[in-house]
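[1] Predicted coordinates and the sequence they were generated for:
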Amino acid sequence: MVTGTTSLVLSDRYSRENPAPASASPIICNRSHLNYDICSINSPTVLDPKASTFYVTGHTISKPQVEKIQPYPRKWDKFRMNRIKEFNLTSGPPSPPCMVQHNATALVFSVGGYDGDFFSDFYDEFIPLFITINSLFSGKDLVLVISNVRGWWIWRYADLLQSFNKHPIINLDNDTTTHCFPSATIGLMSLDLKSKNPKPTTNSKIILQFHQLLEKTYGHNHSSNSPSLKTRPQLVLAGRRGAIGRLIMNRAEVKKVAEDEGFDVVEFDPKYAIPMHEVYALLSSSHVLVGVHGAALTHLLFLRPGSVLVQVVPLATEWLAERCFGILAREMDLDYMDYKIGVGESSLVDKYGKDHMALKDPAGFLEKNRGWTSMTVETYLKKQNVRLDLDRFRGYLKKAFVKAKAFMDREG
């Protein structure tokens, strides 16, 4: 079990720790953060979607200013950023005529990182959107302007988007109309999952607050699935069916052991076709979530605070497991346990033999191969599956049951 008080670092220091310099320019950009750039246009502006350009109006400046920005909060990730549309912000040439007038400021961002990746949907998009709105626009009227968006994404998250903003979103991928705004912000703040020294912030409850938004959005849909009707703690066993790597090879046996230890077990294979309110109903009425490190564990955001999360950690993924889900689990006030597999539980034994450096010394293997390269990602994340030691894992399930039963008796 992981212990300690490690906390997320919020990257909301745009307005607190890195104030923009005084300037007569209507365009101000802050590029000091590792994860994101963010620009503001503090003047009326016209957006031309065809040119991906914001033109400043109503402001005279002797020397025209031009800025470029890709509004996605993972600027260190070159692979993803190559897929993100770039925007031009200019105070120079005259703007095209305005066709649609808006009385609310524009908040512009992209959702084009990894299409269909549930982890990215929340960690790179919705949580940064929540942080940005609550840090810079609390109580203010906004129009969400989104690029690199897919129709399925809008359908999938329609309810959540409405919880952020009352206005219809502007989808820049199928819009050719010029839009006028009194001001605009381009880019999103983000959680700092790469910080080497995470520490509490002035708003360390941001993840709990985001969970409250999820509950407000989806919680009213599952009144018929009240957790008070359960007599045994419910454990959700998250799978990766259809995914590449990190499968539980003895999943049926793991389910049987969990049932023997007193759980009602629900096998859950995330699919985009399942309505979000159904997924939320399942997780928020459960007491334990178990899964191998991977995007499915993002569903920890749907658990009730006080629930139990057991993350199965494959070889070499300890740092990733902690940064992606361990820290967030504690921020969610979950009772977090990590099950680090042994060499004999990794399918890599069959490929390399137990004495190979990739198994005996994963840290050395990563260092030798220059960290997380395409080769090491292929080895540890795509080729590695797990076969859990049932006797050892049973011990974790026993502890999880005690915690879950106490939570169920207390909260239902």
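    Alright, I've got the coordinates. Residues are numbered from 1 along each chain as shown.
[2] CA atoms for contacts and neighbours, from now on please.
    Fine.
[3] right, and Arg83 touches Asp115 too?
    No: distance between Arg83 and Asp115: 10.2 Å, which falls outside the contact criterion (Cα atoms under 8 Å).
[4] the more surrounded of the two?
    Using other Cα atoms under 10 Å as the criterion, Arg83 and Asp115 rank with Arg83 on top: 16 against 13.
[5] Which residues are in contact with the more buried one?
    Applying Cα atoms under 8 Å, 6 or more residues apart in numbering, one finds that Arg83 lies in contact with 112-113.
[6] same check, this time on the one 4 residues further on
    Residues in contact with Phe87, defined by Cα under 8 Å, 6+ apart, are 52-54, 68-70.
[7] 6 Å - rerun?
    Remark: with contacts taken as Cα atoms under 6 Å, 6 or more residues apart in numbering, Phe87 is in contact with 52-53, 68-69.
[8] In PyMOL, how would I select just the buried ones from the residues you listed?
    To isolate the buried subset of the contacts of Phe87 in PyMOL, counting by 16 or more other Cα atoms under 10 Å, use the following:
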select buried, resi 53+69
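[9] tally of neighbours for Ala252?
    Neighbour count for Ala252, taken as other Cα under 10 Å: 10.
[10] Can you tell me the SS state at it?
    Three-state call for Ala252 (DSSP: H, G, I helix; E, B strand; the rest coil): helix.
[11] okay, now the one to match up with it:
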Amino acid sequence: MPSEKKVISSFTVKVGLALFAGCILAPISLMTMFRLAVPLQTLRLLFSVGSVSSMTLGEQTGSADGAALFCDMSSPRSDVCELKGDVRVFLPNTTIVFLHPTIRRRSWRMKPHARKNDRHALSSVTEVSLSVVASSSLRHAPSGCTAESAAPAVIFSAGGYAGNMFHDFTDVLVPLFITASRFHGEVHFLVSDAPSWWLDKYQPLLRMLSRHAIIDMNRRSSEVLCYRHVIVGLRFHKEMSIDAAKTVGGRYSMADFARLARTSYGLERDRAIQLPRNDNNNGGSGVESHHRPRLLIISRKATRAFTNVDAIARTASILGYNVVVGEADQQSDLAALARLVNSCDVLVCLHGAVLTNLVFLPAGAVVVQVVPLGGLEAAAVEAFGAPARDMGLGYVQYNIAVEESSQAARVLAEPPAVRKEGWLALWSAYLVGQNVTLDVARFRGALSRALELLRH
């Protein structure tokens, strides 16, 4: 027994010496780190950086001086960390250091994008490294800040499927609205993976959410920005929509986002035409001439095009619509298309990203979504039907019959096999190259239903 006590005592002394040496070296290393914009590999040496999944779900830690850290990893679509206190953002290496008086040193990584389980999307999203260090260890260190701000900051990525309008809205712009609206424009946006054309395209909307110039994290190489409040990641509720009950104070809805979108692009119409309930057949039209609503048919330029637009337009005109036909794709001038959509009361479009322009419709307008073959009925409702209703729009879904599709033979031959391969296979097999020739007699029912909704 005496010999065992001697061994334990010797071991304790060695551990004590090692800890003492660590306490001396750590502040020196940290002081050096904050004096210079350190390379990422140096941070990896200083901290043991783990994946974001190593954080406890919904962990919240605070201190007497108001410093707090809260990370919510419970959503299947997005991870969000909120830091309040002394937060320093190293732009050269996309690193965030949070000085906290009580939290033990820890580090983790996360990708601030609202499609967290989609590996294909995340492959183009820049990873952010977060480190929490004891503020007491930096008491005598210079701040290292090249700029300080009292306004909060939101850090996010515009990567993933950037350029696809639906994903731009459902993965980035709507979650950004959810996350940043409570700051009423007094917030900084730090964005990565955003091409200059992307920032230009959505600049009107981004300006409505923040009064400050956007900070492009990929194009600023030597700055250390210091904040008292930083949110990393964007909150996601559901596809291209908002659950008002989950917003701060329950104050924001998808109708509010749509109103902001219309305002940001200078659109004049807030409400669609409301038809009188006593409209009756006027020469077979169903609408009196002075109450004719304006109907827009968007025909895509390439895939998923209507092949009989003229016949569709004639049928709509007979029912009492003033018909406008427009072509659009992902490269269309967004501001011009937004003005055209806003000028109309009913929007007819095949399922696809172009239908995202429904956010520019005036309240009370009606969306008629034409769904091609491929088992897309439920996905169509989730992507555009539910959001349309959340915006205060009427919604009509027209699922085409087999004989209306240019892909009829292929879809009938192999739908189960293709669906098992996942969304990308489904998109390639059925959506790319599938055009639609509407049965106008059958489609007349959908157009009549849209008129009924305008009467309500």
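    Yep, that arrived. Quick caveat, the model's predicted, so the values are computed rather than measured.
[12] I figured Gly113 of the first structure was touching Arg80, is that so?
    Yes: under the criterion of Cα atoms under 6 Å, Gly113 of the first structure makes contact with Arg80 at 5.1 Å.
[13] quick one: what's aligned to Ser346 of the first structure in the second structure?
    The alignment partner of Ser346 of the first structure in the second structure, by TM-score structural alignment, is Ser405.
[14] Could you do Leu172 of the first structure as well?
    Leu172 of the first structure maps onto Met217 of the second structure when the alignment is built from TM-score structural alignment.
[15] Setting the sequence-adjacent residues aside, check what's closest to that match.
    Distances taken as Cα to Cα, 6 or more residues apart in numbering put Ser192 closest to Met217 of the second structure, at 5.1 Å, once the chain neighbours are dropped.
[16] what sits against the one you found?
    157, 217-218.
[17] so what corresponds to Trp155 of the first structure in the second structure?
    Under the alignment (TM-score structural alignment), Trp155 of the first structure maps onto Asp200 of the second structure.
[18] In the first structure, which residue range corresponds to the strand ranked longest in the second structure?
    Once the second structure is assigned using DSSP state E, the strand that runs over the most residues is strand 80-90. Taken onto the first structure by TM-score structural alignment, strand 80-90 of the second structure occupies residues 38-48 there.
[19] end to end, how far does that stretch reach?
    By Cα to Cα, to the nearest Å, the extent of stretch 38-48 of the first structure from end to end equals 19 Å.
[20] So what touches it?
    Taking Cα under 6 Å, 6+ apart as the rule, stretch 38-48 of the first structure contacts 26-30, 53-57, 178-187.
[21] can you count the residues close to the aligned residue in the first structure for Asp171 of the second structure?
    Asp171 of the second structure maps onto Asp124 in the first structure, with residues paired by TM-score structural alignment. Applying other Cα under 10 Å, we find 24 residues neighbouring Asp124 of the first structure.
[22] Asp124 of the first structure and Gln384 of the first structure, how far apart?
    Distance from Asp124 of the first structure to Gln384 of the first structure, counting by Cα to Cα: 25 Å.
[23] Asp141 of the first structure too?
    Relative to Gln384 of the first structure, and taking Cα to Cα, Asp141 of the first structure is found at 47 Å.
[24] Tell me which of those two has more neighbours.
    It is Gln384, of Asp141 of the first structure and Gln384, that has more neighbours when counted by other Cα under 10 Å, with 21 against 14.
[25] these two touch, right, that one and Met249?
    No: judged on Cα under 6 Å, Gln384 of the first structure makes no contact with Met249 at a distance of 10.5 Å.
[26] nearest spatial neighbour of Pro182 of the first structure, skipping sequence neighbours?
    Pro44 (4.2 Å).
[27] The host helix or strand of Leu359 of the first structure: which residues count as buried?
    Of the helices and strands defined by DSSP states H and E, Leu359 of the first structure is found in helix 357-360. Taking 16+ other Cα under 10 Å as the neighbour-count basis, helix 357-360 of the first structure is seen to contain the buried residues 358-359.
[28] Mind listing residues that contact that helix?
    For helix 357-360 of the first structure, using Cα under 6 Å, 6+ apart, the contacting residues are Phe365.
[29] Buried ones in stretch 422-438 of the second structure, by neighbour count?
    Of the residues in stretch 422-438 of the second structure, 426-427, 429-431, 434-438 count as buried by neighbour count, 16+ other Cα under 10 Å.
[30] same question, stretch 386-397 of the second structure
    For stretch 386-397 of the second structure, the buried set under the neighbour-count rule, 16+ other Cα under 10 Å, comprises 386-397.
[31] counting contacts, what elements does the lengthiest helix in the first structure pack onto?
    Assignment by DSSP state H gives helix 390-411 as the longest helix of the first structure. In terms of contacts (3 or more Cα pairs under 6 Å, 6 or more residues apart in numbering; DSSP states H and E), helix 390-411 of the first structure is not packed against any helix or strand.
[32] neighbouring contacts of it?
    Under the contact criterion Cα under 6 Å, 6+ apart, helix 390-411 of the first structure has outside partners 233, 287.
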